[in-house]
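J.: Let's see this in three dimensions:
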Amino acid sequence: MKPNPASRKAHPPAIDRRRLRRVFERLLAHHGPQHWWPHDGHPFEIMIGAVLTQNTAWTNVEKAMERLRRARALTARRILALPQGELAELIRPSGYYNIKADRLQHLCRWYQEGGGFQVLNEWDTATLRRSLLAVKGVGPETCDDILLYAFERPVFVVDAYTFRLFQRLGLIEEGHRYESLRAAVETAIGPHTAFFNELHALVVRHCSGTCKPRPLCQSCPLRRQCAYNRQLVAQPR
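T.: Got it, this is the predicted structure:
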C-alpha cells in the first residue's frame, strides 16, 4: 500500500495547522474517539502487536495475541525461548507468520538487551527511534507505532492512508517521503501525544471505510474542504 519511496520528495511539506485541526475535529465529530491501544495495555504487548499488524487486519492480530497468551508466551523471555517454527505456528492468524516470528525474536532480543521497558523508557525519543529502526523488520511505521502507543512519545505515525487523505484534501502535494510528512505534521501541531494517537486512528478509520481508493464522497464529512471532491464535482457529466 505504501507509495514508492524513490518517487517521493525529500523536502518537508508545509501543513497549515488550522486546516489540519479542522480535519481532526470533523473526523472526531463524525467517527467519535477510536480508543486505540488504551493506556491500560501493557507496553510490551503493544510492541508485539505493532509487528503482528504489518500487512494484516487488527482482528487477525487479536487472534494471534490470544494464542500467545494461552501458550503463556507473551513475554520477551518466552518468545526468545520458543523455536521459531513453534512461534510462527502460534502467530499464524496474523499472516506472514514465518517472517513475523523472525522479526518478533529480533525485537525481543533488542528489548532484553536494552534492559526492558523501564530502562528503554528513560532514553530520549531520538535515540530510541534510531535504535528501534536498527532492529531487523522494524521500519518507520512499525517504529513510530511503538514509540507513540507503547512509549507514549509525541510521534506521528504515517501510513498509506495518511498519504491518500492528505493528498486528496490538498494538505500536501503528491510525492513526499514518510519522514518529511511525519516531520511536517509534528511541526504543525507540536509535541502532542494524545492528538497524534487520535489523528492516526481517525485517518485509518476514515480511509478504510469512506476515503477508499474509490471514495464514498457523498458520505464524507470532509467533502466541502476536499480538493479531490471539488475536481469530481467540476468534471462534466
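
J.: from here on, contacts and neighbour counts on C-alpha atoms
T.: Will do.

J.: Using the three-state scheme, assign the closest residue to residue 79 other than its chain neighbours.
T.: Take residue 79 and drop its neighbours on the chain: the residue closest to it by CA to CA, 6 or more residues apart in numbering is residue 73, 5.8 Å away. For residue 73, the secondary structure call by DSSP: H, G, I helix; E, B strand; the rest coil comes out as coil.

J.: One more, please, to line up against the first structure:
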Amino acid sequence: MMAPLAGDLSLIYGALSTAFGHQHWWPAKTPFETMVGAILTQNISWTNAARAVASLEDAGMLDPHLLAAADAGDIARLIVPSRFYNQKAERIRTFAGVYVGEFRADPAVMAAMETDALRERLLALRGLGKETVDTILLYACRKPVFVVDAYTRRIFSRYGLLPEGASYDRTQRLFADNLAPDVELFNDYHAQIVRLGKTVCKKSPLCDRCPVRVIHGSLRCAGAPE
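T.: As a prediction, this is how the structure comes out:
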C-alpha cells in the first residue's frame, strides 16, 4: 500500500499533469546550455535568462572552452538581460573552467560522478546555491535529485504538507522520501509546480482556477472553499 504522503504527492502530480500536460522542461539544445541557463536564471524569470542564453549563442560564445578563457567583462556584456550580469559572468566563467578542467567538457563524465560527491563539488563553487546545482544535476546530468524553489515551498505549505518557511532541505526531503527516485518524474513534477506557481498559486492565489485545490477530503489547500 502506498504511504499517505506518497499518495498525496502522486495525486497532486496527476492533477497537475492532467490540467497542464507534460511541460517538456528544461528547454535547451545541449546539457551545457542547460547548465549555463541554470546559472543565468538565478533571481529572474526564465524569459530574461533565455534572452541571455540566446545572446551568448548568437555571439558564438555558448561553448565551455571559450567561456572558461573569456574575460568576465566580455561575458557580462552578452548577458545583460539576466540582471546581476557581472556576478553571473564570473560564475559562468568559473563553472566553465571546472567543467573543462575537471570534466573534460563532457556531460557524461560529469554525470558519471557519484551524485552526492558531484553535488558537493558544485556547491563549493562561489555563487552556486542548492537550487542552481540541483537544476544542473537533474536536467543536465539526469540525476534523480528533486529541485526546490519558492513555488514549491509556497504550494506545499498551503496544502499543509510543509510548515511555512520550510528550509530547502526539508522541502526536498518531502519529495525524496516519498517518491521513487525517477528522473522523468522529478523533471516534470518540478516543471508542473513552476507552472502552477506562476499562473495560479501566486502570492495572491487564484484558487478558483486551481486544478489541485481539492484532491480528496483530507487533502485541501488552505485557500480552497469549504
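
J.: circling back to that earlier point, quickly note the distance from the residue nearest to residue 79 of the first structure to residue 107 of the first structure.
T.: Residue 73 of the first structure sits 15 Å away from residue 107 of the first structure, taking CA to CA, to the nearest Å as the criterion.

J.: State the helix or strand in which residue 44 of the second structure lies.
T.: When secondary structure is defined using DSSP states H and E, no element contains residue 44 of the second structure, which sits outside every helix and strand.

J.: Which residue in the first structure aligns with residue 207 of the second structure?
T.: Matched by TM-score structural alignment, residue 207 of the second structure corresponds to residue 217 in the first structure.

J.: cool, residue 147 of the second structure as well?
T.: The criterion is TM-score structural alignment: under it, residue 147 of the second structure has residue 157 as its aligned partner in the first structure.

J.: isn't that match right up against residue 181?
T.: No - in terms of CA atoms under 8 Å, residue 157 of the first structure does not count as a neighbour of residue 181; the distance is 9.6 Å.

J.: ok so, going back, residue 73 and residue 107 of the first structure: which is more packed in?
T.: Comparing residue 73 of the first structure with residue 107 by neighbour count (other CA atoms under 10 Å), the higher total belongs to residue 107, at 24 against 19.

J.: Distance of the more buried one relative to residue 77 of the first structure?
T.: When distances are taken as CA to CA, residue 107 of the first structure and residue 77 of the first structure turn out to be 11 Å apart.

J.: so who does the match of residue 147 of the second structure touch?
T.: Counting by CA atoms under 8 Å, 6 or more residues apart in numbering, residue 157 of the first structure makes contact with 141, 144, 145, 148, 182, 196, 200.

J.: likewise residue 172 of the second structure?
T.: Taking CA under 8 Å, 6+ apart as the definition, contacts of residue 172 of the second structure comprise 146, 147, 148.

J.: Looking at the first structure, which of these hold up?
T.: Here is what carries over to the first structure from the contacts of residue 172 of the second structure, by both residues aligned by TM-score structural alignment, their matches' CA atoms under 8 Å: 146, 147, 148.

J.: helix or strand for the last one, which one?
T.: Using DSSP H and E, residue 148 of the second structure maps to neither a helix nor a strand.

J.: do you know how far it is from residue 41 of the second structure?
T.: Distance from residue 148 of the second structure to residue 41 of the second structure, by CA to CA: 14 Å.

J.: If you count surrounding residues, which of the two has more?
T.: For residue 148 of the second structure against residue 41, the residue with the higher neighbour count under other CA under 10 Å is residue 148, and the figures read 24 against 20.

J.: burial count for the equivalent of residue 159 of the second structure over in the first structure?
T.: In the first structure, residue 159 of the second structure lines up with residue 169, judged by TM-score structural alignment. Counted with other CA under 10 Å, residues neighbouring residue 169 of the first structure total 21.

J.: Correct me if wrong: residue 169 of the first structure contacts residue 228.
T.: Yes - under the criterion of CA under 8 Å, residue 169 of the first structure lies in contact with residue 228, with a separation of 6.4 Å.

J.: if we can go back for a sec, contacts only, for the match of residue 159 of the second structure.
T.: With CA under 8 Å, 6+ apart, residue 169 of the first structure has these contacts: 225, 226, 227, 228.

J.: which among the residues you listed end up buried?
T.: If you count burial by 16 or more other CA atoms under 10 Å, the buried members of those come out as 226, 227, 228.
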